[in-house]
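> Okay, sequence plus prediction incoming.
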Amino acid sequence: MPRLLQILCFALSLMTAGLPPGAQTHVPSNRVFNVKDFGASGRKEDNAQGAIQKAIDACAQAGGGMVYVPPGSYTSGTIHLRSHVRLYVESGATIFSSKDKNAFDKEALLYGEGLENLTIEGRGAIDGQAEYERRLNDLDDRYIRDNQLLTEAGGKSLMRSFPKKNSHGKFVFLIRCKDVRIAGLSFVRSPSYAIHPVACERMVIDGVYIRSSLADGVWADGIDPDGCKDLRISNSTIETGDDAIVFYSTNAFGPALPCENITITNCRLSSASSALKFCDGNMNCVRHVTVDNCVITDSNRGLAFMVFDGGYVSDVVISNLTIECRRHDWFWWGDGDPFHFNIKRRSEVHPQSARPDEPPAGSIRNVLIRNVIARGKGSSVINGHPDSWLEGITLENVKLFLSSDPAAPYDKSVHALKIQRAKNFKLKDVEVFWEKPEWSKWESALYVEDVRGLQLDGFSGRQARPGASFPAVVLNRVEEALIRGCVAPAGTEIFLKILGSNTREIRLSGNDFHQSKVPYDVAGEVRRDELHELSNFMPK
């Protein structure tokens, strides 16, 4: 090798030493901006905000490149990100949120608006240093009013968690940004949402770890996209006090936009509220969403579909999940329930929010949930609205287990799965299992009310306790139902109860009722000619 070439190679190796492998390969040395070269000391007690900002600004002015945060501890307030900048936080480096409120001119540690080609990555950490205190509740949250009353009635304390005033900001707050990548980092102890993209496009979040206190971390959500499109979340672990992943469509930062074209894969989620939530704050829509190969553990609620602000949810496929739920403290939304659907107008939850221009009830339609094993402590309630019934909901190949928790301050569960106000609802190969400890007020495996167009195919389940007189399945005011290929397990008293004066067109075909004492019971108000039977295996 010529002597000059050897010298050049040696010089290049020195300039790139200590940088991440990707930077050594892809980033020219004159495009790497080390924050220590701009005055950062790497000591937590020193203020690194100015140095980090200078490095980012210099990188942007040079046309782009990488801002490198080497191992060390860096305390900062709001850092304004720039287009074409790759912020790399090295393994062994931690950026701490400042305890000084004056260090934040935006409600976030990392802030960007109207940017493009932005990367936040590395193997280091972002630490919000969130602190909480417990005091008597002074919030009027009507949605958890029942929890509060039951806790009071049980003689339990109404002390609850609130963030201390020295905890500030979200971690990442991006508005109208395009081509964004967030990868590899750990986001811990956030005082608020960890990652909050608003109206962003073409965004990838991959391999991150997000953790806030499951006991105390109120409002410390994981990832909260609002009106974003073309978003991919993958290979991440999210353990948060509040919702782990929640989709919004609000007008908080401009017109409410669709939250759409979203994929979530290979993630593990835990939350003291909802692990995955289609948020009640939906003014436009959340649509075209797929969720696959995810594990939900230790959550107050598994999958939540909620529309309170007139928007709609549509075209959602959720598959290949395991869900494990339990009741967390009384002030969290949720009830240890694996599945939850709810449509309301905002004023029906909070009467004080009523206004003349309040939109009508929103809608939830075309949702497919399949290949799920779910364990919960509370009833899975799937409710439409009197003015807006659910439409085109399918649960397929679902195993649902219900047990009680004697240590919980209350238990509201009655039926394992309850469905109300829906059109064209399908349950295919759904099984319900009752486990110990038991709850004295349990009744039926499935309760269906006010449904038009029900397909119950391959369902299996019995009443909660052997010998109890409750039916396994109740159809109340159901029209046009096909009950096909269902199995009454051993110990079933009454498999099917049919009631409601407007119940009509109920077809029973190819069901295995032979292990039940009573295959079905038809109430007096139901006309017998509305029941049609074909090839059912009956008890002897």
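Looks like it came in fine.

> C-alpha only now, for contacts and for neighbours.
Noted.

> next SSE after the helix or strand containing residue 431?
Assessed by DSSP states H and E, residue 431 sits inside strand 417-434. Using DSSP H and E, the helix or strand that directly follows strand 417-434 along the chain is strand 446-457.

> Can you give the contact residues for that next one?
Strand 446-457 has contacts (CA atoms under 8 Å, 6 or more residues apart in numbering) with 415-429, 472-486.

> Of all the residues in the strand holding residue 431, which ones are buried?
By neighbour count on 16 or more other CA atoms under 10 Å, the buried set for strand 417-434 is 417-434.

> And stretch 234-248, how far out from the chain middle?
With CA atoms, centre = their mean, to the nearest Å as the basis, stretch 234-248 stands 6 Å off its chain's centre.

> Report how far apart the opening and closing residues of it are.
One end of stretch 234-248 to the other measures 19 Å (CA to CA, to the nearest Å).

> so how far is residue 182 from the residue nearest in space to the middle of the chain?
In the chain, the C-alpha nearest the mean C-alpha coordinate belongs to residue 276, at 1.6 Å (CA atoms, centre = their mean). Taking CA to CA as the criterion, residue 276 is separated from residue 182 by 20 Å.

> Then residue 251?
From residue 251 to residue 182 the distance is 25 Å (CA to CA).

> Between these two, which has more neighbouring residues?
Higher neighbour count among residue 251 and residue 182: residue 182, with 21 against 15, using other CA atoms under 10 Å.

> Can you classify the more buried one as helix, strand or coil?
strand (DSSP: H, G, I helix; E, B strand; the rest coil).

> hang on, isn't it packed against residue 117?
No - with contacts counted by CA atoms under 8 Å, residue 182 stays clear of residue 117, the gap being 11.2 Å.

> overlap in contacts of those two?
By CA under 8 Å, 6+ apart, no residue touches both residue 182 and residue 117.

> Where does residue 233 sit, in terms of helix or strand?
strand 229-234.

> Counting by contacts, list what that strand packs against.
For strand 229-234, the packing partners by 3 or more CA pairs under 8 Å, 6 or more residues apart in numbering; DSSP states H and E come out as strand 201-206, strand 259-265.

> what would these look like in CSV with mean neighbour count and distance to residue 231?
Formatted as CSV, the helices and strands packed on strand 229-234 follow (neighbours: other CA atoms under 10 Å; distance: least, CA to CA, whole Å):
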stretch, mean neighbour count, distance to residue 231
strand 201-206, 21, 5
strand 259-265, 22, 5
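
> adding another structure so you can compare the two:
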Amino acid sequence: MKPIKLPGIILSLLLLASCANTPKNVFNVLDYGALGNGTTDDAVAIQTAIDACAKNGGGQVLFPTGYTFLSGPLKLASNIDLHLQVNSKLLANPNESIYQISAFRENEGEGMMWLYGQDIENISITGKGEIDGNGISFMGEELNDSYQLKPITNFDPRPHVLTLINAKKVVIRDITIGNSAYWTIHLIGCYDALIEGISLINNLKVRNGDGIDLDHSRKVRIANCFIESGDDCICLKNRREFQEYGPCEDIVVTNCVMTSRSCAIKIGSENMDSIDNVIFENCIIKASNRGIGIQNRDEGTVSNIIFSNMIVDCLFFSDVWWGKAEPIYVTSYPRAIGNHKDAGWRFPKGATEGRSGEVSNIFFNNIKCTSENGIFVGGDTQDKVNHIYFSDVDINLTKRTSYPGGIYDKRPCNGEGFIHDKTYAFYLDTASDITINDCNVRWSNPKPKQIGGDIKEQNTVRVNKK
């Protein structure tokens, strides 16, 4: 058969059509020298691709299917979509010596940065691929309840997976991210951020292995995520190292499923500003050490927080983890005084001790709890924790582990860190203006040995039970 000859005009049209289907401004990291063999550090090649993308007005930095890209620290830029195709992986280099940029500025005692960006906008991380922090490589010996932390002085080389500082219009969507040696996603002073549809999977034995930390950030939405982490799954805070970025406010979290060895949803404990206007709804917390926790330990305030339509399942874990299976925990206590490696960063400059701010206008509606322990509300003075509302909050108390009950956890705080008492569905200790409306308590078999009753009020005023 003779080859078919097409007129030149038709060939030109076909060529134009082909070019129209080719994505513009796509920067494939393989084209910049990345090998993707999982053993060679591709950081230089990947950084070159990121820089080229930014220099050319932005676009997509592509990690193609079927490759594992080992990499040291990478600096992100504005107008970049870091896109990981299905079955691609970005893996942190396990060499501790290459992590030199602190995640907390002059405070080098709480980890370094791996993927990071500052003063950027229009940044997205997307795709069906995986970002792996290689966390176990940075841990010590595996223990029964956790991994041992390697000894450090004032420098901790463990890398946080993703740190964005003063970033605007952030999108993190669909990816699998985790196996972190420290915090996984840390947004600092960020504005207009969306985290949607991600799977964030950390090893449940890694201490400090937070999922998502929103720090001095505003206008943030977290939706449809699955989060498993040894430490807090989602945490709102205001760290002192970044105080110029102001409050953490206007946050919505919806349709998430979480498991934690510490606290699945935590507000605090670092809070030197205000945390305000926050909604958590339609979430499931499963097999966690603590469910919903407001843990105010600094001078900042917490107000106008709504938790609604949630299922919370808690059980006891060892003292390595803060919490004693409290499904709901609302507290404000001054932070403990001590010589911890970063104690100088916990208190206001020049101070050797601190104070805790007010927690008020907190609403719990339609929460179904199953736990070995009850709800705890408390502060160091009666007016510190006030106007707390429980409506249609059901508690099913049942014993499921061999850890002893009759204990509530106040850590970190001055003085005794635990309250030893009987198990109550509601334990109210030094607070005011508490409303308990249409709440049900059920004691299931096997029952806790230290049964105290449905409610205990201690140094608490204006408790309204309906």
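Arrived safely. Note that this is a predicted model, so its numbers are computed, not measured.

> Overlay the chains and give the TM-score.
With the length set by TM-score structural alignment, normalised by the length of the second structure, the two chains reach a TM-score of 0.85; 421 aligned residues with a CA RMSD of 2.3 Å.

> Mean distance between the strand holding residue 431 of the first structure and the second structure after superposition?
With mean CA distance after the TM-score superposition for the first structure, strand 417-434 of the first structure departs from the second structure by a mean of 1.2 Å once superposed.

> what stretch of the second structure does that strand fall on?
Per the alignment by TM-score structural alignment, strand 417-434 of the first structure matches residues 426-443 in the second structure.

> and the end-to-end length of the matching stretch?
Stretch 426-443 of the second structure end-to-end distance (CA to CA) = 13 Å.

> which residues sit against it?
374-398, 425, 454-466.

> How about stretch 394-402 of the first structure?
By CA under 8 Å, 6+ apart, the list of residues contacting stretch 394-402 of the first structure reads 366-379, 416, 425-435.

> Swap in 6 Å and give it another go.
With CA atoms under 6 Å, 6 or more residues apart in numbering as the test, stretch 394-402 of the first structure has contacts from 368-377, 426-435.

> now stretch 372-379 of the first structure
320-326, 335-338, 398-404, 413, 415-417.

> The same query, at a cut-off of 8 Å, please.
With CA under 8 Å, 6+ apart, stretch 372-379 of the first structure has contacts from 319-327, 335-338, 397-405, 411-418.

> about what we covered before: what's the match for the residue nearest to the centre of the first structure in the second structure?
Under TM-score structural alignment, residue 276 of the first structure pairs with residue 265 in the second structure.

> Beyond the longest strand anywhere in the second structure, next helix or strand please.
Counting by DSSP state E, the longest strand found in the second structure is strand 107-127. Next helix or strand after strand 107-127 of the second structure toward the C-terminus (DSSP H and E): strand 130-132.

> sorry, back to before: will you turn the helices and strands packed on strand 229-234 of the first structure into TSV that also has distance to residue 236 of the first structure?
Formatted as TSV, those follow (distance: least, CA to CA, whole Å):
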stretch	distance to residue 236 of the first structure
strand 201-206	6
strand 259-265	9
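
> Identify whichever of those strands lies nearest to residue 166 of the first structure.
strand 201-206 (28.5 Å; CA to CA).

> what's the matching range in the second structure for the closest one?
Taking TM-score structural alignment, strand 201-206 of the first structure hits residues 191-196 over in the second structure.

> and that stretch, how far from the chain's centre?
14 Å.

> Superpose on the first structure and give me the mean offset of it.
Compared with the first structure after the fit, stretch 191-196 of the second structure shows a mean deviation of 0.7 Å (mean CA distance after the TM-score superposition for the first structure).

> For that stretch, which outside residues touch it?
166-174, 217-225.

> again, 7 Å this time
Contacting residues not belonging to stretch 191-196 of the second structure are listed as 167-174, 217-225 [CA atoms under 7 Å, 6 or more residues apart in numbering].

> Equivalent analysis for stretch 182-190 of the first structure, please.
So stretch 182-190 of the first structure is contacted by 119-130, 170-171, 194, 204-212, 220 (CA under 7 Å, 6+ apart).

> which bit of the second structure covers it?
Using TM-score structural alignment, stretch 182-190 of the first structure pairs with 172-180 in the second structure.

> Burial check on residue 50 of the second structure, number of neighbours?
Other residues close to residue 50 of the second structure by other CA under 10 Å number 28.

> Work out for me the element it sits within.
Here residue 50 of the second structure is assigned to helix 43-55, by DSSP H and E.

> Output the residue interval of the second structure matched by stretch 446-455 of the first structure.
Using TM-score structural alignment, stretch 446-455 of the first structure pairs with 455-464 in the second structure.

> what do you get for stretch 474-483 of the first structure?
Using TM-score structural alignment, stretch 474-483 of the first structure finds no match anywhere in the second structure.

> Not counting that stretch itself, show me its contacts.
Here stretch 474-483 of the first structure makes contact (CA under 7 Å, 6+ apart) with 446-457, 496-509.

> Please convert the buried members of these into PyMOL selection syntax.
Selection of the buried residues among those in PyMOL, burial being defined by 16+ other CA under 10 Å:
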select buried, resi 446+447+448+449+450+451+452+453+454+455+456+457+496+497+498+499+500+503+504+505+506+507+508+509
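
> re earlier: enumerate the positions of the longest strand of the second structure that are buried.
Quick answer for strand 107-127 of the second structure (16+ other CA under 10 Å): 107-118, 120-127.

> Report how many residues lie close to the residue opposite residue 246 of the second structure in the first structure once aligned.
By TM-score structural alignment, residue 246 of the second structure lines up with residue 257 in the first structure. The number of residues packed near residue 257 of the first structure is 21, by other CA under 10 Å.
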